[in-house]
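In: Fold the stuff below for me.
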Amino acid sequence: MTEVKIRLQQTDQVKKLVDFLTPCPYEVNLVSGRYTIDAKSLLGIYSLDLSNPLTLVIYSDDCDGLLRQLRALLPDCLVP
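Out: I've put the predicted structure just below:
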């Protein structure tokens, strides 16, 4: 399991994230406080409070390539 902090401030960022994660072969969730939703669900993401950073949880230990592609696709979204 890998966790990354992410901030989604624009609707196009949310759509890009969902489009990017949909073909992903393993489960990916977004966590905001006590709420956990499927990161491949557009409606689920919009149900979260997007004013705060979210935790992207990738249920795979071998996801370095996925994270590199995500950084290239959404460079302003990942929180250091």
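In: going forward, measure contacts and count neighbours with C-alpha atoms only.
Out: Will do.
In: Residue 24 - how many residues pack around it?
Out: Look at residue 24: counted by other CA atoms under 10 Å, it has 12 neighbours.
In: I have a second one here; can you model it like the first so I can compare?
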Amino acid sequence: MEEIKIRLTTAEEVREFVRAARKCEFDVDISYGRAVVDGKSIMGIFALGLEHLLTVNCHGENPEFRQSIGKFAQEA
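Out: Predicted structure coming up:
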């Protein structure tokens, strides 16, 4: 399982992330603290809040997905 730290700051970035995640055949989870939501859910991501550094857990490998979300990646 791969773990990536990201920051999504606008509604358009959330939509872009979800579009990329929905192309994956595996689960993509996003967490902040103890809360974990489905990375393919726009409402779930908004529930975590855009002001936080989020952790993405990919339960599979997809180089295209990794490349698409690379611009959101942050150093922990």
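In: what's the longest helix in structure 2?
Out: Longest helix of structure 2, by residue count under DSSP state H: helix 11-22.
In: which residues touch the residue positioned nearest the centre of structure 1?
Out: The centroid of structure 1 falls nearest to residue 56 when counting by CA atoms, centre = their mean (4.6 Å). Contacts for residue 56 of structure 1 (CA atoms under 8 Å, 6 or more residues apart in numbering) come out as 3, 4, 5, 6, 28, 29, 30, 31, 39.
In: let's go with 7 Å and repeat that
Out: Contact analysis of residue 56 of structure 1 by CA atoms under 7 Å, 6 or more residues apart in numbering lists 3, 4, 5, 6, 29, 30, 31.
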